[in-house]
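S.K.: Just a sequence and a predicted model for now, questions to come.
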Amino acid sequence: MSTSRIAFIGAGNMAASLIGGLRAQGLAADRIHASDPGADQRAKLAAEHGIALYADNADAVAGADIVVLAVKPQVMRSVCEQLGPHLPAHVLVVSIAAGITCASLAAWLGGEAPRPIVRCMPNTPALLRQGVSGLYANPAVSAAQRQQAEELLSAVGVALWLDEEHQLDAVTAVSGSGPAYFFLLIEAMTAAGAQLGLPREVAERLTLQTALGAARMALDGDTDAAELRRRVTSPNGTTEAAIKTFQAGGFEALVQHALEAAARRSAELAGQLGN
């Protein structure tokens, strides 16, 4: 990655996080270019990271080995159609836009030879370099390019490869949308703590620190979540009373239905956006 030349098309929050992560890992500023229609955003990123910013996408991709498409899905087609003639067929294209398939990207970018394309679904904790991304590579992506894509996304968290492109819908349901599920639980636990008589700020801090600690226990150990839950659930104790109440309300089934709805909507949006 240290010798790769990377161009970002779109310099919003996720692109800025990736650029910051790459710079923190030691990638030289002169190896990174970016384009964005907003003059203020261009000035901000240039000042923060010392990279070259352009208003014109074609200028940003000149000489690039990797092009990261970080624009909104709704404008992806027009961006790709304008960009395609300026991209040699061997350049690795990495898309972080939700719902746009490799086939759609390849068709919009044009060209005779198959284009190497990696689709990825990061999540918002990537803004703190604590994200997780699912990645899928089309058959034109070489082993070396897979490694480049993995290093790119690893700059903001964990990168996990998928065997089938449709699995990105499940990634969207689990981790792409996942932070919102935890925020909802944090909201509910904080409100319940306040109803039980705690000052709201105390209830919130207790909830947040508990969430952080539980995640660290699950991540850092070699024990799965089910066993960790059993270890803190004493027979006839307070935790068991709460867990039984969750389960009586159909907690597991509700989670399953919610994620199925998110995955289904992801697939629907992919069909709409790809037309």
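M.R.: Okay, I see it. Numbers count the residues shown, from 1 in each chain.
S.K.: When you work out contacts or count neighbours from here on, use the C-alpha atoms and nothing else.
M.R.: Fine.
S.K.: So for the chain, the centremost residue is which one?
M.R.: Of all residues in the chain, the one closest to the mean position by C-alpha atoms, centre = their mean is residue 122, 0.8 Å from it.
S.K.: how much space is there between that residue and residue 179?
M.R.: Residue 122 sits 11 Å away from residue 179, going by C-alpha to C-alpha, to the nearest Å.
S.K.: Once you drop chain neighbours, what's closest to the residue nearest to the centre of the chain?
M.R.: residue 133 (4.1 Å; C-alpha to C-alpha, 6 or more residues apart in numbering).
S.K.: So that neighbour sits against residue 118, correct?
M.R.: No: taking contacts as C-alpha atoms under 8 Å, residue 133 lies outside contact range of residue 118: 11.8 Å.
S.K.: number of nearby residues for the residue lying closest to residue 25 once chain neighbours are set aside?
M.R.: Using C-alpha to C-alpha, 6+ apart and skipping residues adjacent in sequence, the residue nearest residue 25 is residue 155, 7.2 Å away. Number of residues near residue 155 (other C-alpha atoms under 10 Å) recorded here: 22.
S.K.: let's bring in a second model and compare:
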Amino acid sequence: MAAKIVLVGCGNMGYAMLAGWLSSGKLAANEAIVVEPTDTLRERAATLGVTALPDAGAIPADAAPRLVVFAVKPQVILNVVPAYARFKASATYVSVAAGTPISAFEGALGADAGIIRCMPNTPAAIGKGMMVVVANDNVGADTSDFVRDLLSASGEVAAIGDEGLMDAVTAVSGSGPAYVFHFIECLTAAGEKAGLPVETAKLLAMQTVYGAAALAAESREEPGTLRQQVTSPNGTTAAALSVLMGDDRLKMLMTEAVEAARARSVELGK
């Protein structure tokens, strides 16, 4: 069978990744096999034109995928992995399960298995994600490039060489969307307190964060330079920034928050 990819698990993240691969043209429907035990999720995947199966045993004996991608919950992933060891001769294994180290996959599949660990974040569901990958020494450059190109359908992709940095990645981009969502909540509440109707305050907060992030991403200027361009001496923005930046208040708060998330990621990985 000519499938390039076996996708194990097609919940919200798995489905979003699959849809992105297909819609971007990076993968054809006949090049993918989905394994999903839940009937409704399997049927949803099948609507995309892929082969959708209930378990690993249903995969044809002649299948020789290039990648096996695990998009299942961390609590069950090591129970799922051994059923796919038979593809080791052809496949590299890619995991998007948070907190599961490469060594755990090597223990289940053998030290000679090619393993890539990926940390995505929730904006990947709309193609605006941040994916960070780290690979073991069994993964060749061609496969690494193939995986990075495939993942780029879901957003930006960065590679790190030290798996130990995944705890910091988790703290910045993995958990980061929640920080931004809370900032939007707080800016909305502040707008309400300043007298704005709730829906107006919400729209202003959300669109301002969205527009500022888009400008920062598309501009050639550093974020600090963009901040300075908005800030007139002794103006309204300067007054607000004196609160946020005075004594490095916001920087210290964010540093403390990221360190708390990083430390918890370390604990969960033990």
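M.R.: Everything's here; your move. Given the structure is predicted, the values throughout are model-derived calculations rather than measurements.
S.K.: TM-score for these two?
M.R.: The TM-score (TM-score structural alignment, normalised by the length of the second structure) is 0.94; 265 aligned residues with a C-alpha RMSD of 1.5 Å.
S.K.: What lines up with the residue nearest to residue 25 of the first structure in the second structure?
M.R.: Superposed on the second structure with TM-score structural alignment, residue 155 of the first structure falls opposite residue 153.
S.K.: go on, residue 95 of the first structure?
M.R.: Using TM-score structural alignment, the equivalent of residue 95 of the first structure in the second structure is residue 95.
S.K.: starting at the chain centroid, how far to the helix or strand hosting residue 33 of the first structure?
M.R.: Element membership for residue 33 of the first structure (DSSP states H and E) is strand 32-35. Centroid separation between strand 32-35 of the first structure and its chain, computed with C-alpha atoms, centre = their mean, to the nearest Å, is 20 Å.
S.K.: Mind giving me the packing neighbours of it?
M.R.: Counting contacts by 3 or more C-alpha pairs under 8 Å, 6 or more residues apart in numbering; DSSP states H and E, strand 32-35 of the first structure packs against strand 6-9, strand 52-54, helix 57-61.
S.K.: Tell me which helix or strand comes right after the longest one.
M.R.: Just to be clear, that refers to helix 57-61 of the first structure. With secondary structure assigned by DSSP H and E, helix 57-61 of the first structure is succeeded by strand 66-69.
S.K.: got it, and the first one?
M.R.: For strand 6-9 of the first structure, the following helix or strand on the C-terminal side (DSSP H and E) is helix 13-24.
S.K.: Buried residues of that next one, list them for me.
M.R.: Within helix 13-24 of the first structure, the residues that qualify as buried are 14, 15, 16, 17, 18, 19, 20, 21, 22, 23, counting by 16 or more other C-alpha atoms under 10 Å.
S.K.: swap in stretch 235-245 of the first structure?
M.R.: Going by 16+ other C-alpha under 10 Å, stretch 235-245 of the first structure has these buried residues: residue 240.
S.K.: same check, this time on stretch 36-51 of the first structure
M.R.: By neighbour count with 16+ other C-alpha under 10 Å, stretch 36-51 of the first structure contains the buried residues 36, 41, 42, 45, 46, 49, 50, 51.
S.K.: Stretch 132-152 of the first structure now?
M.R.: 132-138, 141, 145-146, 148-152.
S.K.: In helices, which of those residues appear?
M.R.: Using DSSP state H, 145, 146, 148, 149, 150, 151, 152 are the members of these that sit in helices.
S.K.: now, which of those residues sits nearest residue 200 of the first structure?
M.R.: Among those, residue 152 lies closest to residue 200 of the first structure (C-alpha to C-alpha), at 40.0 Å.
S.K.: Surely the residue nearest to residue 25 of the first structure and residue 130 touch.
M.R.: No: at 9.4 Å, residue 155 of the first structure does not count as touching residue 130 under the criterion of C-alpha under 8 Å.
S.K.: Let me see the contact set for the aligned partner of residue 206 of the first structure in the second structure.
M.R.: Counting by TM-score structural alignment, residue 206 of the first structure lines up with residue 204 in the second structure. Residue 204 of the second structure makes contact with residue 188 under the criterion C-alpha atoms under 8 Å, 6 or more residues apart in numbering.
S.K.: Over to residue 204 of the second structure. Which of the three states is it?
M.R.: Under DSSP: H, G, I helix; E, B strand; the rest coil, residue 204 of the second structure falls in the helix class.
S.K.: And residue 94 of the second structure, by the same measure?
M.R.: Three-state call for residue 94 of the second structure (three-state DSSP): strand.
S.K.: how much space between it and residue 133 of the second structure?
M.R.: Counting by C-alpha to C-alpha, the gap from residue 94 of the second structure to residue 133 of the second structure is 9 Å.
S.K.: repeat for residue 8 of the second structure
M.R.: 18 Å.
S.K.: what's the answer for residue 38 of the second structure, then?
M.R.: As judged by C-alpha to C-alpha, residue 38 of the second structure and residue 133 of the second structure stand 28 Å apart.
S.K.: got it, and residue 23 of the second structure?
M.R.: Note on residue 23 of the second structure: its distance to residue 133 of the second structure, by C-alpha to C-alpha, is 22 Å.
S.K.: Likewise for residue 118 of the second structure?
M.R.: Residue 118 of the second structure sits at a distance of 4 Å from residue 133 of the second structure (criterion: C-alpha to C-alpha).
S.K.: what's the answer for residue 212 of the second structure, then?
M.R.: 27 Å.
S.K.: Alignment lookup: residue 176 of the first structure to the second structure.
M.R.: Aligning on TM-score structural alignment places residue 176 of the first structure opposite residue 174 in the second structure.
S.K.: What are the contacting residues of stretch 233-250 of the first structure?
M.R.: Contacts of stretch 233-250 of the first structure (C-alpha under 8 Å, 6+ apart): residue 232.
S.K.: can you give me the strands in the stretch 151-275 of the first structure?
M.R.: All strands of the stretch 151-275 of the first structure, identified by DSSP state E, counting those that start in this stretch, fall at 157-161.
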